[in-house]
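Q: Attaching a predicted model along with its sequence, questions to come.
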Amino acid sequence: MGNQPGTEDAELIISELATNAVRHSASGRFGGRFTVSVHADGDRLWLGVLDQGGPRSPHPLPPQPDEEGGRGLALVAGLAASWGVTGDDMGRIVWAVLDLAPEKAAVR
């Protein structure tokens, strides 16, 4: 993605969402897969990961100081202007919207 504004945040969000797809959905099984989508619209990026579903819906966990995992969606929520989940146990899209010019959004 280069050195454009928001690049590092976008890469981190996609990395977290992809990791969750592999760890917490059927996408992590042998032969499983997930799809990453990125859509730019002016000063905003829509970032999404489509997985193959699982028994639990993704949600942020409370901080666990002694645990290495479990902070991904909280991190996404902190970086993104908004985020959400659509779908069910057969397949989900976990998405986030990243403002590339947050100072403009604060003025509106």
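A: Okay, I see it.

Q: drop to CA atoms for contacts and neighbour counts, all remaining ones
A: Fine.

Q: Quick check: next helix or strand after the helix ranked longest in the chain?
A: Taking DSSP state H as the criterion, the chain has its longest helix at helix 7-24. Next along the chain after helix 7-24, taking DSSP states H and E as the criterion, comes strand 35-41.

Q: Show me which parts of that next one are buried, residue by residue.
A: Using 16 or more other CA atoms under 10 Å as the test for burial, strand 35-41 gives V36.

Q: Point out the other helices and strands that that strand packs with.
A: strand 44-51 (3 or more CA pairs under 8 Å, 6 or more residues apart in numbering; DSSP states H and E).

Q: second one coming, line it up with the first:
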Amino acid sequence: MTAATVGPQRYQERYAARLEAAAQARRDITLVLETWGLPQLVDVAEQVVTELVANAVEHTDAATVGASITRTGTESARIVVTDTSRTRPTPGAPSPDDEHGRGLLLVEALAHDWGSDPVHGGKRVWAELRADGTW
């Protein structure tokens, strides 16, 4: 892994906006959480970062996608995914037969809180994760 580590409590990386980016980000975030001694956040973090990165790759024309994780407490972290689109994500309303459109609904269900903010050159989508049972 050729990741850019920023201090002991934050990790960030940029990925080429390809389908493989979600799997790469998932592996990196998992390794970071295990290194920090937060294995209780791994399952939720894997799902959340996979959905957010996959959405950035699929629904924007970004050449790269950024992903970061910041430890925000003894059992909490914040995942941020950035891209160059200014369009804010909104959860879909898929029918039971739809095969797609549930990613942000999953993020909404798993994260303690989530949202998006415009930033210079695009947007960031974030999700707060907590291991204290207040998903």
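A: Cool, got the structure. Worth saying up front: this structure is predicted, and the values here are computed from it rather than measured.

Q: circling back to that earlier point, give me the contacts around the longest helix of structure 1.
A: For helix 7-24 of structure 1, the surrounding residues in contact (CA atoms under 8 Å, 6 or more residues apart in numbering) are 1, 27-29, 34, 36, 47-52, 54, 72-73, 75-76, 79, 94-96, 98.

Q: After superposing, tell me the mean distance of it to structure 2.
A: Compared with structure 2 after fitting, helix 7-24 of structure 1 has a mean deviation of 0.4 Å; criterion: mean CA distance after the TM-score superposition for structure 1.

Q: so that helix corresponds to what in structure 2?
A: On structure 2, the counterpart of helix 7-24 of structure 1 by TM-score structural alignment is residues 42-59.

Q: what comes up buried for that stretch?
A: Buried, per 16+ other CA under 10 Å, within stretch 42-59 of structure 2: 42, 44-57.

Q: and what of stretch 67-83 of structure 1?
A: Applying 16+ other CA under 10 Å to stretch 67-83 of structure 1 flags 71-73, 76-77, 79-81, 83 as buried.

Q: Sweet, I'm off.
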